[in-house]
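> 3D model of this:
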Amino acid sequence: MDGRDITNANSGYNPQNPFANRDPRLAATVLYNGASYRGRAVETFRPNGLDSPDGPESFNTSPTGYYLRKFMDESRDLGSATGSQAPWIYFRLGEVLLNYAEAQNEAAGPDASVYDAVNRIRARASMPNLPVGLTQTQMRDRIRHERQVELAYEEHRYYDVRRWRIANRTENLPVRGVAITKDASGALQYSFPTVQERRFNDRNYFLPIPLKETQANPNLVQNTGY
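Purely as a prediction, here's the structure:
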């Protein structure tokens, strides 16, 4: 798998074996059915999966069928943990490289330094280098995808899609989960139901100006849609 979107016919993606041959950062970011965690395989299948709504803590199970793995330390004793002593990372090298790649591509196109920045991140994840000969637009798309994958759950996506002015497309798509049914023979069947509908209006690119500010300065014009 080289990171192609699963909708790409050449990606090798199989919806009935959806976690095989994927970008290694998938397994490093989320827990899914069959992933190894704390000495056993995660079970989100139904019936009777330990980590599904049929498990011992049905009230606490994931509506999507996935659980967060990023930031988790498997060595911690959950029974006696009182908090984390790890420093919080505000700015890491991966973001620095992606910020540079995006800025340089916009300024000068996909030169060697842009490729180098992105490929350094991909190499760390055991992913192949980007294909050579990308246009500026193609590189822009690859950088945006790389940010979505590499910086997942690091509080960037919300702002990225707004500054790129693509939120009206990306944020009007439903949130889908994975539902897995295990039959009597042990075979698994996968489906991908909608678990949440989302709506994004153009006004959501901005926050409303607080009423007290418009009252204090009548020359302020409220943002459109509020």
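> drop to CA atoms for contacts and neighbour counts, all remaining ones
OK.
> Now do the helices in the protein.
With DSSP state H as the criterion, the chain has helices at 24-29, 93-108, 112-124, 136-150, 157-163, 167-170, 211-216.
> so which of those gets nearest Tyr67?
Among these, the nearest to Tyr67 by Cα to Cα is helix 24-29 (8.8 Å).
> quick one more, to check against the first:
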Amino acid sequence: MPSGGRDSSDGLDPWNTSKSGYYLRKFLREDLPIINPWAVAGVQNWIYIRYGEILLNYAEAQNEAAGPDASVYDAVNSIRERAGMPVLPSGLSQSDMRERIRHERRIELAFEEHRFYDVRRWKIAAQTENATAKGISINKNADGTFNYTVTTALQGKAFQEKHYWLPIPRSEILASNNVLEQNPGY
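Predicted structure coming up:
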């Protein structure tokens, strides 16, 4: 992050400094101020579900149920075409389409709080969640150019098999007259 920026560790409000050096502009309304956006009419809205997510949900479910039929291609390609991307190649196998849909979800739904649940549903969290998170450090040189250095933003993450499930609250186990059993590992 450039030294002295509003959201840098040298800024006015360093509590909001990014650990990775990356900042998000997706869905941001530029007409609202960064500092105290509530002081003007309007607030930064949060979109909970979008048509793109519905299409990707459908494509994933249909591919798992019946393989990559025309409706799966149509759903994914409509998202890709909207973004100016080429359509998917024809003749993909079910596993190839699965990987394409997962990649498309990673890109299309970035920063929309889906990845946490996606990797758990796909049972790949042990691989994705135990990787060291990388970041970027940006420093401005005296001549106005910038140096970019890849950094470690977060290390020591420890996803375990039990993390695929949440613990069942004790009150729920007791309310079931102990019919419910705690999830493994808790």
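> TM-score for these two?
The TM-score (TM-score structural alignment, normalised by the length of structure 2) is 0.82; 181 aligned residues with a Cα RMSD of 2.4 Å.
> returning to that earlier point: out of the helices of structure 1, which comes closest to Met72 of structure 1?
Comparing these by their distance to Met72 of structure 1 (Cα to Cα), the top pick is helix 24-29, with 9.4 Å.
> Run through the neighbouring helices and strands of the closest one.
For helix 24-29 of structure 1, the packing partners by 3 or more Cα pairs under 8 Å, 6 or more residues apart in numbering; DSSP states H and E come out as helix 136-150.
> Superposed on structure 2, what's the mean shift for the helix it packs on?
Comparison of helix 136-150 of structure 1 with structure 2 after fitting gives an average deviation of 0.9 Å (mean Cα distance after the TM-score superposition for structure 1).
> Which residue range of structure 2 does that helix align onto?
Counting by TM-score structural alignment, helix 136-150 of structure 1 falls onto residues 94-108 of structure 2.
> And the contacts of the matching stretch?
Contact with stretch 94-108 of structure 2 is made by 52-53, 56, 59-60, 63-64, 67-68, 76, 115, as judged by Cα atoms under 8 Å, 6 or more residues apart in numbering.
> ok, and for it, which residues are buried?
94, 97-98, 100-102, 104-106, 108 (16 or more other Cα atoms under 10 Å).
> Tyr158 of structure 1 versus the spatially most central residue of structure 1, what's the distance?
In structure 1, the centroid-proximal residue (Cα atoms, centre = their mean) is Ala152; its distance is 4.1 Å. According to Cα to Cα, to the nearest Å, Ala152 of structure 1 stands 10 Å off from Tyr158 of structure 1.
> so which of the helices of structure 1 gets nearest Ala184 of structure 1?
Per Cα to Cα, nearest to Ala184 of structure 1 of the helices of structure 1: helix 24-29, 27.5 Å.
> residues of the closest one that come out buried?
Under the neighbour-count criterion of 16+ other Cα under 10 Å, helix 24-29 of structure 1 has 24-27, 29 buried.
> what's next to that helix, contact-wise?
Helix 24-29 of structure 1 is touched from outside by 35, 68-70, 125-127, 149-150, 152, with contacts defined as Cα under 8 Å, 6+ apart.
> switch to 6 Å and redo it
69-70 (Cα atoms under 6 Å, 6 or more residues apart in numbering).
> corresponding residues in structure 2 for that helix?
Under TM-score structural alignment, there's no match for helix 24-29 of structure 1.
> how about a markdown table for the helices of structure 1, with distance to Gly79 of structure 1 added?
A markdown table is the format used below for the helices of structure 1 (distance: least, Cα to Cα, whole Å):
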| stretch | distance to Gly79 of structure 1 |
| --- | --- |
| helix 24-29 | 23 |
| helix 93-108 | 33 |
| helix 112-124 | 33 |
| helix 136-150 | 31 |
| helix 157-163 | 33 |
| helix 167-170 | 39 |
| helix 211-216 | 48 |
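> What sits closest to the residue nearest to the centre of structure 1 if chain neighbours are left out?
Spatial nearest neighbour of Ala152 of structure 1, excluding adjacent residues (Cα to Cα, 6 or more residues apart in numbering): Thr29 at 7.4 Å.
> measure that neighbour to Gln148 of structure 1 for me?
Distance from Thr29 of structure 1 to Gln148 of structure 1, by Cα to Cα: 12 Å.
> Check Gly186 of structure 1 too.
34 Å.
> Thr224 of structure 1 now?
Distance, Thr224 of structure 1 to Gln148 of structure 1, using Cα to Cα: 29 Å.
> Ok, Leu220 of structure 1 next?
Distance, Leu220 of structure 1 to Gln148 of structure 1, using Cα to Cα: 36 Å.
> go on, Lys70 of structure 1?
14 Å.
> swap in Tyr190 of structure 1?
24 Å.
> Same check on Pro210 of structure 1?
For Pro210 of structure 1 relative to Gln148 of structure 1 (Cα to Cα), the value is 32 Å.
> To what extent is the equivalent of Phe45 of structure 1 over in structure 2 buried, counted in neighbours?
Using TM-score structural alignment, the partner of Phe45 of structure 1 in structure 2 is Pro2. For Pro2 of structure 2, the count of nearby residues is 18 (other Cα atoms under 10 Å).
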